[in-house]
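1. give the three-dimensional model of this entry:
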Amino acid sequence: MAHAKKRTASRPAARLAAVQALYQREMEKTALPILLDEFHQYRLGATIEDATYIKAEVAFFDDIVKGVGERCQEIDTVIAKHLSSGWSLERLDRPMRQILRAGSYELLARPDVPTATIISEYIDVADAFYDRQEKSFVNGLLDAVAKELRPASGKA
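-> Model prediction:
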């Protein structure tokens, strides 16, 4: 039973780590192989400043980070369609951009993950960075993206 719990917690940890990696990549322009290696070696499941991080599902983490990197232009186009008039991706702060990119990537490329799970998990990721208002923004935007990319599933 403990194994199942650990596995369940590994995907949320992978999502949070992916957003952190994407943020670092945007800030420092770190090459993808170096970035992935750094996270594999030192961040996923590591103890930093007396805090032990949950072991993340590495393959899932890699898929999100690589997928956003490979399909960023496509993902940004989808997100931009659902921003309010007068807003652009560049106006959003960096962590928010990465949360929306990672969530939109999963909606686009991971049909094996239920829509409701994706939206809920990225609201939780937003909670690590923001207050209630931003979490509502993540919910609304990813819901709109889901309706475009997964029209058959509706809001799950």
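
2. switch to C-alpha atoms for all contacts and neighbour counts from now on
-> Fine.

3. looking at this structure, which helix is longest?
-> If you go by DSSP state H, the chain has its longest helix at helix 2-28.

4. next secondary structure element downstream of that helix?
-> Remark: after helix 2-28, the chain's next helix or strand is helix 32-38, criterion DSSP states H and E.

5. packing partners of that next one?
-> Counting contacts by 3 or more C-alpha pairs under 8 Å, 6 or more residues apart in numbering; DSSP states H and E, helix 32-38 packs against helix 2-28.

6. switch to 10 Å and redo it
-> Helix 32-38 sits against helix 2-28, helix 58-81, with contacts defined as 3 or more C-alpha pairs under 10 Å, 6 or more residues apart in numbering; DSSP states H and E.

7. another one to check against the first:
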Amino acid sequence: MAAPKKSRARSAARLNAVQALYQQEMEGTPTPILLHEFHAHRFGATIDEATLVDAEMDFFDDIVRGVTARAEEIDRTVTERLADGWKLERLDRSMRAILRAGTYELIARPDVTVGTVIDEYLDVAHAFFDEKEVKFVNGLLDKVAKDVRG
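-> Here you go, the predicted structure:
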């Protein structure tokens, strides 16, 4: 059965947020310009005759702005849960974007269940990584969830 429209729109918002955070890290694009670009050119776009799912714009904006505004707190939260000797900078930029977005939701969006946050970012991780990395995302977000949500 197809996911409800709001659920699909939130899933699209998360994927777009990860892509936006990746782009921001790569290019240093200021947040307002980044948000405008995604609003104007990415949401509901047609690529190769397929129309992309329209993302929930307010949810997307909240994730991107929230990760940007709370970057130090989020990076510290993620770094504290990495294995000894690992640094956040050692992770792939796409991985950092996924972990940052997921951690932001766990910290700042109590309206979204832990299971939903983890499942959604596992789906995003599957778009970019193999199973080993997906398991890494699962383990790290689970640790964050236990610490920040009890």
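
8. how alike are these chains, TM-score-wise?
-> Once superposed, the chains reach a TM-score of 0.96 (TM-score structural alignment, normalised by the length of the second structure), with 149 aligned residues with a C-alpha RMSD of 1.2 Å.

9. if we can go back for a sec, quick one: the longest helix of the first structure to helix 58-81, angle?
-> Between helix 2-28 of the first structure and helix 58-81, the angle comes out at 50 degrees (axes from the mean of the first three to the mean of the last three C-alpha atoms, to 10 degrees).

10. list the contacts for residue 64 of the second structure?
-> Shown in contact with residue 64 of the second structure (C-alpha atoms under 10 Å, 6 or more residues apart in numbering): 13-14, 16-21, 24, 31-32, 34-35, 58, 97, 100-101, 104.

11. ditto for residue 79 of the first structure
-> Per C-alpha under 10 Å, 6+ apart, neighbours of residue 79 of the first structure: 73, 88-89, 97, 100-101, 104, 141-142, 144-145.

12. cool, and residue 121 of the first structure?
-> By C-alpha under 10 Å, 6+ apart, residue 121 of the first structure lies in contact with 11-13, 15-16, 103, 115, 127, 139.

13. and stretch 5-19 of the second structure, how far from the first structure on average?
-> Averaged over the aligned pairs, stretch 5-19 of the second structure sits 0.6 Å from the first structure after superposition, using mean C-alpha distance after the TM-score superposition for the first structure.

14. before we move on, the earlier item: farthest pair in the contacts of residue 79 of the first structure?
-> By the measure C-alpha to C-alpha, 73 and 144 form the most distant pair in the contacts of residue 79 of the first structure, at 18.0 Å.

15. out of these two, which sits in the busier spot?
-> Neighbour comparison, residue 73 of the first structure and residue 144: the larger count goes to residue 144, with 19 against 12 (by other C-alpha atoms under 10 Å).

16. right, I'll leave it there.
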